[in-house]
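Participant: The following block contains a protein sequence and its predicted model.
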Amino acid sequence: MSTTARRARWLLPFVLLALWLGIGATFGPYAGRLGEVATNDQAAFLPRSAESTEVAAQQKAFRQGGTLPAIVVWTAGGDAPVRGRRTAATAALAALDGSADVAGRVSPALLSADGRALEAVVPLRPGLGDRLPGALDRIRAAAHVPGTTVVLAGPAATQADLGDAFAGIDGLLLGVALATVLVILLLVYRSVLLPLVVILGAVFALGVACAIVYVLAQHGVVRVDGQVQGILSILVIGAATDYALLITARYREELARRADRFAAARAALKQSWGPIVASAATVALGLLALLLSDLTNNRALGPVGAVGIGCAVLTALTFLPAVLVLLGRAAYWPARPRPAEDRRDGIWQRVARLVDRSPRRVWAVALAGLLACAAFAPTLASRGVPLEEIFVNDAPSVAAQQTLGRHFPGGSGNPAVVVADAGRLDQVLAAARRTEGVAAATGVTASGRPGAAPLVVGGRAQIDVTLRSAADSDTARRTVARLRTSVHAVPGAHALVGGYTAQQYDTLRTAERDRTVIVPVVLAIIFVILTVLLRSLLMPALLVATVALNFVATLGVSALVFRNVFGFSGTDPSVPLYGFVFLVALGVDYNIFLMSRVREESLRHGVREGVLRGLVTTGGVITAAGVVLAATFAALGVIPLAFMVQIAFIVAFGVLLDTLVVRSLLVPALVRDIGARAWWPGRLSRPRGTPGHDLGERGTAVSASAPGGADPAR
């Protein structure tokens, strides 16, 4: 090769490296800026077609829609009576009327039936964002009455605590995830430079993804909350690292076979890009299926997650190969790539021999274990998380809500809202008051005083309905369902029921509908991609069935752990759907990596030998990838919210179960037992004597020197 040609082939990796360094410097800061365009106002994520959403829109005409109630509660020490302080409490809050943060009239202080507490509602303006804690501090200061203790409950206080919980999502979560991945990579590779290169590529991918999502959110294309923001960071870091592990393991194989680093990189990229792109397409399209959801945050996660996966693939197929070419064997220093025949007998050779010797026993035991775990899945309650369980740690808003609930009806200060035609207001009021579970129902008046003329806007009037049960309880949601039945039956009223409890009820119903629609779509997408990649129908069906079983088994274990270890009474309605999308799509990832290599080896050596060689050559790298992904998702647990902890456990445990049981034992043993028929109707399923027939009938069991990268650390 001429000097000019040698110089020319060095040009591309240098250009790619320089390009990515520039991209990283430009877009890297966006990884810490998504909080600027994120909102934790749960009202922004209501179901689009729900009745409660329509009520929220109509409330705007009453200048009460979108307000964020802060409930002020006064108590005296030792539950002493506070009757004599009611006038002072009302006067103290009167100073807030007309202030910049307040969206309407502050209610007078109301005395509890037991005479031991007072409450008042301060309607705050929506969208205060970072100003909300300051607004609550001003309310707390204004509400001071000598001899009493003042606490703040209600949606405003809860949203402020959510903001505190998500405050560490840009720094703490990212730092924990990257540190965890770095430690695992150092243990896996036992080299100095390669883990740093992989981490740098993941950070570049995250920076670009966050920049794209920032622009989309800034222009209102997607809504981003703390949950979506945290999942994006974890998803990009985990996926980018997984793809990097696959490429670096294949590059090490090729370096052991040939001296030319450029030829090794080309061969590694040629063999890796197909499975990586297929894997990424599976996850991205699975996430995009969330666009079929009626919940705004689910729809946001779809394109946001797909953008993250696309950026992870981009860095894995451009930045990483460029750096590997420039570093050559030095990337693995002080370890060095060694030919397959120099490797000692390892765990994956032993696993392969076990699968080859007793395939039916292996898959039967693995299947029985998964089915036993899956038997507990129906016990996982997904009816929502009560307020006292939203935060893993103690939160002031939770303690305040508990104080409120001890002295007032459970729904006090957070009523259901009924909007109806003004001409039928009395009939609707009567129907609401007759409803089981309703403590009181009062019409909203023009002056804000009880008994005054009702406020009528566009021929519609509003009723506030106080529920006997806590607004976030199952009992309250059942009361809302009965309330809707009652007021809908009033002729000509065109009554609609909304408010916080109705929003929770509609979200629960919508989440159930989403699972019914989205789960089959995701499974169909995965089946089509696997069919194209593996040129088979039976094999994709087998793989989809195994990852679906892994998901159900994970839910079963989660039900036991959540109830008996974490003390959760249930999960958020979106948790099972999120868990399904991540576990099924990511679980298929590892089966794609395994079975694409099995197919490659089967075309050379026959189906039986191909299964065993594929298991040996991918065992180490896929296990390492699974541990990395599980660890990164487990990092979500540093955010002190039940939703994050639940998603962290489901995905982390499910990925490990899939990696260590489904992909390592169940799938190889099933394919080994079924034989060439597993590839029906593809080339590998054809009978002997035709192109691509099963040479494995004459093959032998895999040896300790089977080619490939059994362990990326070696």
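Facilitator: Alright, I've got the coordinates. These figures come from a predicted structure and were not determined experimentally.
Participant: Only C-alpha atoms from now on, for both contacts and neighbour counts.
Facilitator: Noted.
Participant: what's the following helix or strand after whichever helix in the chain runs longest?
Facilitator: If each helix of the chain is counted by residues according to DSSP state H, the longest one is helix 500-534. Once the chain leaves helix 500-534, the next helix or strand it forms, by DSSP states H and E, is helix 538-561.
Participant: Tell me who's in contact with residue 29.
Facilitator: Taking CA atoms under 8 Å, 6 or more residues apart in numbering as the criterion, residue 29 is in contact with residue 207.
Participant: let's bring in a second one:
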Amino acid sequence: MLQTPSVDAPPTGPADRLARTLRWARWLVLAIWLALVVVLNPLSDSLGGKTNDTAQANLPAKAASTKVAEIQDAATKGRPKTDQADVVLVRAAGLSAADSAAVTRARAAVADLVGKVPHLAKPDGVVASKDGKAALFSVDVNALTKDQSDADGDAVKAIRKAVAGPVKEAGDGLEVKVTGAAALSADGGIGDQNTLLLISLSIVVVVLLLVYRSPVLWIFPLIGTIASLIAAKAMTSGLASAGFTVTSISTAILTVLVLGTSTDYALLLVHRYREELRARPTPVEAMAVALRRTLPSVAASAATVVCGMLCLLAAQSAALRGLGPVAAVAIAAVLVGQVTLLPALLLLVGRPGFWPLVPRPTEGHEEGSRAWRSIGQWVARRPVPVAIGAVVLLGAACTGLASLHTSNDPVAIVKGQKDSVVGRHLVVAHFPAGATDPLTVLSPPDEAAKVASVASGTPQVAAVQAADPVGRYSATDVTLSVPPYGSQGYDVLKDLRGRLDAQAPGALVGGGPAVQYDTAQAADRDAKVLIPLVLVVVLIIISILVRALVAPVVLVLTTALSFAAAFGLASLLWHALGYPGIEAQLPLYIFVFLIALGVDYNIFLIGRVREEARTLGIHEGMLRGLSVTGGVITAAGVVLASTFGALSRLPYVPVAQVGSAIAVGVLLDTLLVRTVLVPAGLLALGERSWWPSTSAGRARGADRTAPSSAADLGQGAG
């Protein structure tokens, strides 16, 4: 997988100056990074307390449900918020007198917890189902937002333990489950992100050990990665303080994005540095050439990802809009860390850092990987049929999209058939479908009576009940007789809003179902804006970098096809795992990352191919480019896919879905699109790939000793 390094011009570029600076200032660079880590670590640790997973996080600012949530927050500012736990008891044959007594004892047992379990309120009265088979009572968990998740977990655990005794005394057949928002939070929370970090770091260490085959070398990229992660989390904490919405999903993605891309950049730099050590007398000279050849491609890659992420600022969803800057600062931290701290560490240890396979100038070189060159030759023999075959395979994978189902039902965030999920199904089976998730209508007091009248006359409304006032507004709970999350419930919501707009124009309809409906509407709008925006921005950036139009179009189209195929395969995977659906806003998360990261690897390949084609022509340039970049880029893809795959270990389904889809997409892009489809497409087009620039093939006499510019991207991939 090695190449013979080319002869380079005298060191005059920024990369050469950076290498010379690092030679005499390596201790200073290490000291600066150490000071930064010490200073930024407390700010990094504070990020967990600044995440925003409230209803407003995924909503557009002007949505009615957003305004309801804001009014509720303003009315309870500084006071605890409430999550509800619902205890449902069911006997399929009908509740007996003994069962009713057990229900009473279960409620009393929960009431006894008040004062003993923090944040737990007195339970409401028992409600019996009309079919006589179920009973339900609710209990509130009141806590400050920052403590709500822990409070829900402790309270639900205590409630489940308390009701188990009375139910057991009633004999077999009486089933009890605890569901509701508090139970869903307890069963399906984001989980411990320290576990995610440990899993991801373990993956990185294993891959680095396998690639470098050194008990020492893997430590240096890992140090740079950890330092970059601390810096990225600290900057993200600053973004949260500045008003950007940072959710738990964003922080989880931040962790794996930094670990994956940081390791990728390190693989590219160390790979080229090792090659140059075999041809240069000193590590400083080798590092100068390695940086000169790697920095343009890494910087171009980072710029592409950053620009793609910043497109998210055009989103209506606050969470999606906040993710853009979060991902951008993460990539920036990675770039700075791996082109300053990592080279300084490598220069500090010199050649012994590669022990036991120490590269020395006396060693011979291989002209790239024979395996990857063989793959290239196979593709080159019949590029058109190979390209068609790859497209057909990707198209077949796209058929998996037929199994895709969007669902913003809160139970969809919980893996498996946990108590909260089963309990929710029991409630829906025996009570009005919207019993535990009513709509909340806020209105001026003089419109309260009209709101109640209009809601009562709306089809598919099961019950209307006045609730406690919220600030200056009257509140009305509206229970639906159809499932509140889904097309039936959303149709009722739209009907109710239309009626209220005409007869009680001051009324605002919010509550859980309204939040999810407005979130889905915002996601639909964001998809129509962001998908073409990201594609156009990425296309423009690549066109500027490679100074061509045809090749960038090929790269973007193949990456878009790869996204669709990956999404189809991921949909089949989610269906097999029993996930009930995907939240409406998540496909955009997956799209943006797969497009940006997929193009990322293609930049490394296409840049190197163009560089080689200057003297060898497109055919031989493709074979050489693939042979010298294949191994390291594939290793980088495996690292990135593995780190994102670690997200699937978290109990929170949306995060697991994002992680698994991106992992599938990166592997698909690494092993099929970049390896087969892109080479086949460019070989089929020939020298027209570089239109409208001067044909690379006609530039065979060009001086290859000139320093690389940002357009000569692929040098770093070798």
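Facilitator: Okay, I see it. Quick caveat: nothing in here was measured; it's all calculated off a predicted structure.
Participant: Just the TM-score for the two chains, thanks.
Facilitator: A TM-score of 0.86 describes the superposed chains when it is computed by TM-score structural alignment, normalised by the length of structure 1; 676 aligned residues with a CA RMSD of 3.5 Å.
Participant: For the longest helix of structure 1, buried residues please.
Facilitator: Neighbour counts using 16 or more other CA atoms under 10 Å place 500-508, 510-512, 514-515, 518-519, 521-523, 525-527, 529-531, 533-534 of helix 500-534 of structure 1 among the buried residues.
Participant: Check stretch 212-230 of structure 1 too.
Facilitator: Neighbour counts over stretch 212-230 of structure 1 (16+ other CA under 10 Å) mark 212-214, 216-218, 222-230 as buried.
Participant: just to revisit the earlier point, the longest helix of structure 1: how far from the chain's middle?
Facilitator: From the chain centre to the centre of helix 500-534 of structure 1 is a distance of 14 Å (CA atoms, centre = their mean, to the nearest Å).
Participant: so where in structure 2 does it end up aligned?
Facilitator: Residues 512-546 of structure 2 are the counterpart of helix 500-534 of structure 1, counting by TM-score structural alignment.
Participant: Following superposition onto structure 1, what is the mean distance for that stretch?
Facilitator: In the superposition with structure 1, the average deviation recorded for stretch 512-546 of structure 2 is 1.0 Å (mean CA distance after the TM-score superposition for structure 1).
Participant: Strands of the stretch 301-450 of structure 1, start to end?
Facilitator: Across the stretch 301-450 of structure 1, reading from the start of the chain, the strands by DSSP state E, counting those that start in this stretch fall at 416-421, 438-443.
Participant: Of all the ones you listed, which one comes closest to residue 639 of structure 1?
Facilitator: Each of the strands of the stretch 301-450 of structure 1 has some distance to residue 639 of structure 1 by CA to CA; the shortest is strand 416-421, at 30.7 Å.
Participant: so that closest one versus helix 500-534, what angle?
Facilitator: Following axes from the mean of the first three to the mean of the last three CA atoms, to 10 degrees, one obtains 100 degrees for the angle between strand 416-421 of structure 1 and helix 500-534.
Participant: who touches strand 416-421 of structure 1?
Facilitator: Counting by CA under 8 Å, 6+ apart, strand 416-421 of structure 1 makes contact with 55, 58-59, 428, 459-467, 480, 492-502, all of which sit outside it.
Participant: try stretch 604-617 of structure 2
Facilitator: Outside of stretch 604-617 of structure 2, the residues within contact range by CA under 8 Å, 6+ apart are 297, 301, 546, 618-622, 624-626, 629, 633, 674, 687, 696-702, 704, 711-718.
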